[in-house]
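**Student:** sequence first, then the predicted structure:
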Amino acid sequence: MSQFPRLETKRLLLRELTKNDSADIFQFFSLDEVTKFYDVESFTNIKQAEDLIQRWNERFEASQAIRWGITLKSENKVIGTCGFHGWMKNHYKAVIGYELTPEYWHQGFMTEVVEKVIEYGFNTLGLNRIEAFVEPENVGSRKVLEKIGFREEGILKENYYWKNRFVDNAIYAFLKSDYKVH
């Protein structure tokens, strides 16, 4: 892949992140309620946001991942991100991840975004399987995945170590054979 793809939903534009988005990324990654189920500590300075954007963009350039900035069509402010990592082209699968500024929670934004991103994954990237790893207590994220069509496959006990503890993950998957275009 060379050019970063732009995706559009009814209310949102998904686009490449740039250093100019650092303040927006810092704003929500500095909130404990956003990073509670995330594998990073809450940000304490803008450089952390700049470094994260740089890492995401480097992984895209290396065809290892893709992470979109989520913006409202009415303004250019980044309110969250969504994308694929753990991308295994030879195995036709990837892991989806996302987060959203709390003021936009419970309004259907993330459902809208994830639907568009999985459509891109199946139809453009040629994925056969999209996975999501969610802490069992992250009820909001689990509801988003289930609403879209992901199925829980089980609990991976102490699957990750972050924030000084072992963390269980519910593993969800969406298979292309179960995907129906809306």
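**Tutor:** Looks like it arrived, so ask away.

**Student:** from now on I want contacts and neighbour counts done on CA atoms only, so please keep to that.
**Tutor:** Will do.

**Student:** in this structure residue 97 contacts residue 84, no?
**Tutor:** Yes. Using CA atoms under 8 Å, residue 97 makes contact with residue 84 at a distance of 6.3 Å.

**Student:** who has more neighbours, these two?
**Tutor:** More crowded of residue 97 and residue 84, by other CA atoms under 10 Å: residue 84, with 23 against 18.

**Student:** residue contacts, the more buried one?
**Tutor:** 65-67, 94-97 (CA atoms under 8 Å, 6 or more residues apart in numbering).

**Student:** now the strands for this protein?
**Tutor:** 7-8, 12-15, 66-72, 78-88, 93-100, 129-134, 151-162, 165-175 (DSSP state E).

**Student:** any chance of those strands in a markdown table, with distance to residue 56 too?
**Tutor:** Below are these laid out as a markdown table (distance: least, CA to CA, whole Å):
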| stretch | distance to residue 56 |
| --- | --- |
| strand 7-8 | 17 |
| strand 12-15 | 13 |
| strand 66-72 | 6 |
| strand 78-88 | 9 |
| strand 93-100 | 12 |
| strand 129-134 | 18 |
| strand 151-162 | 20 |
| strand 165-175 | 23 |
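
**Student:** ok, which of the ones you listed comes nearest residue 35?
**Tutor:** strand 93-100 (8.6 Å; CA to CA).

**Student:** what helices or strands is that closest one leaning on?
**Tutor:** strand 78-88, strand 129-134 (3 or more CA pairs under 8 Å, 6 or more residues apart in numbering; DSSP states H and E).

**Student:** here's the one I want to compare it with:
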Amino acid sequence: INLGNVEEACHMCDTCYMLSPGFWNKGIMTEVLRAVLDYAFDRVGFNRVQAEVFYGNDSSSAVLKKCGMVLEGVARQKYYKNGKYIDTALWAIIAGDRLY
């Protein structure tokens, strides 16, 4: 998991994460993402953190939703992978919107 693509002037960044499949569906990523969001908002002072997932990645979308992120939209055919175009979903959370 990381915080990247920092836009200091806008007080925002992206987050992305990967977890080995053997550890999926155990709540690990939800717990870790919450800790990283706390750090991003409380220690660094970001106002917005966003994440992009391939549209249809329901497991990752569920993690983002559990952490208080809101689906803001879908970028159609944003990436080209394995011979086809892939849509992505943009999720974000604002510092004042945290649920936990």
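**Tutor:** Now that the structure is in, tell me what you want to look at. Note that the structure is a prediction, hence the values are computed from the model and not measured.

**Student:** picking up where we left off before, compare the contacts of residue 84 of the first structure with the second structure and list the overlap.
**Tutor:** Conservation of the contacts of residue 84 of the first structure in the second structure, assessed by both residues aligned by TM-score structural alignment, their matches' CA atoms under 8 Å: retained contacts are 94-97.

**Student:** quick one on the thing from earlier: so which of the strands of the first structure comes closest to residue 27 of the first structure?
**Tutor:** That would be, of those and by CA to CA, strand 78-88, which comes in at 9.1 Å.

**Student:** residues of that closest one that come out buried?
**Tutor:** Neighbour counts over strand 78-88 of the first structure (16 or more other CA atoms under 10 Å) mark 78-85, 87 as buried.

**Student:** and residue 27 of the second structure, what pairs with it in the first structure?
**Tutor:** Under the alignment (TM-score structural alignment), residue 27 of the second structure pairs with residue 108 in the first structure.

**Student:** apologies, that question was intended for residue 41 of the second structure.
**Tutor:** Under TM-score structural alignment, residue 41 of the second structure pairs with residue 122 in the first structure.

**Student:** ok, residue 9 of the second structure next?
**Tutor:** Using TM-score structural alignment, residue 9 of the second structure lines up with residue 90 in the first structure.

**Student:** number of residues surrounding the residue lying closest to residue 88 of the first structure once chain neighbours are set aside?
**Tutor:** Using CA to CA, 6 or more residues apart in numbering and skipping residues adjacent in sequence, the residue nearest residue 88 of the first structure is residue 94, 6.1 Å away. When neighbours are defined as other CA under 10 Å, residue 94 of the first structure has 24 of them.

**Student:** so how far is residue 132 of the first structure from residue 94 of the first structure?
**Tutor:** According to CA to CA, to the nearest Å, residue 94 of the first structure and residue 132 of the first structure sit 9 Å apart.

**Student:** mind putting the kept ones among the contacts of residue 84 of the first structure into JSON lines with distance to residue 126 of the first structure?
**Tutor:** Below are these laid out as JSON lines (distance: CA to CA, whole Å):
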{"residue": "94", "distance to residue 126 of the first structure": "10"}
{"residue": "95", "distance to residue 126 of the first structure": "14"}
{"residue": "96", "distance to residue 126 of the first structure": "15"}
{"residue": "97", "distance to residue 126 of the first structure": "18"}
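
**Student:** which of the strands of the first structure sits closest to residue 34 of the first structure?
**Tutor:** The nearest among the strands of the first structure, by CA to CA, is strand 93-100 at 6.9 Å.
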